[in-house]
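J.: here are the coordinates; sequence isn't available:
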């Protein structure tokens, strides 16, 4: 039983399964305004998930860019703020650890596998 809250323009701004002071108006689950609100919420949720996924990709791009600039002596690693240095070093250590674990999973009885 969806109860809704409306904004100043009369649009649905929130829904609740329980009635209350701010959720006093009941709408049928098939009411067009409620269906539209839920569709919009679903679209926003998908967009947020896509943005979050692209954020992780962008972090890796930025990290690679910093590594390239340092490798080409455009900047010195020590020119970066201490907090940035620590985060980059921590990520590098995690990647090395993961790579080491991946390599071990390709081993058979201590011998290197054929690739």
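T.: Perfect, thanks for sending it. This is a predicted model, so every value here is computed, not measured. Numbers count the residues shown, from 1 in each chain.
J.: going forward, measure contacts and count neighbours with C-alpha atoms only.
T.: Fine.
J.: could you list every residue that touches the most centrally placed residue in the chain?
T.: Against the mean C-alpha coordinate of the chain, by CA atoms, centre = their mean, the closest residue is residue 52 at 2.9 Å. For residue 52, no contacting residues are found, by CA atoms under 8 Å, 6 or more residues apart in numbering.
J.: From residue 26, how far out is it?
T.: Distance, residue 52 to residue 26, by CA to CA, to the nearest Å: 34 Å.
J.: and the longest helix for this protein?
T.: Counting residues, the longest helix found in the chain (DSSP state H) is helix 32-71.
J.: Alongside the first one, take a look at this:
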């Protein structure tokens, strides 16, 4: 038995293994609404994961274009410049390289 709470349209908004807060309505695990809710959450998580990966692909593509002098950093809109600089800063602070290199060699200095 799983316990659900619903939104204002009557759709499942939360799913719990025991009654918690507003999740007091019990439904079987094979209930079509439960299965639909789980499937939708899985799809959302999958898209979120793909989006994160794609952001890195776009970022790497921009870095490559700048390294080849096909575009200049200053050609990018100011909000894009700010985001790229912030992401670069965070990666440097956390020593994150996304699995693309063993050091900071994937970061192009401007």
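T.: Noted; the coordinates are in hand. Predicted model only: the values in this text are computed from it and were never measured.
J.: returning to what we had before: how far does the longest helix of structure 1 sit from its chain's centre?
T.: 6 Å (CA atoms, centre = their mean, to the nearest Å).
J.: Sort out which residues of the helix or strand following that helix are buried, please.
T.: Reading on from helix 32-71 of structure 1 to the C-terminus, the next helix or strand found by DSSP states H and E is helix 82-105. Applying a neighbour-count criterion of 16 or more other CA atoms under 10 Å, one finds residue 88 buried in helix 82-105 of structure 1.
J.: Let me know the angle separating helix 82-105 of structure 1 from helix 32-71.
T.: 90 degrees (axes from the mean of the first three to the mean of the last three CA atoms, to 10 degrees).
J.: What lines up with residue 2 of structure 2 in structure 1?
T.: In structure 1, the residue paired with residue 2 of structure 2 is residue 2, using TM-score structural alignment.
J.: how deep is that match tucked in, by neighbour count?
T.: 17 (other CA atoms under 10 Å).
J.: residue contacts, it?
T.: 15-18, 26-29.
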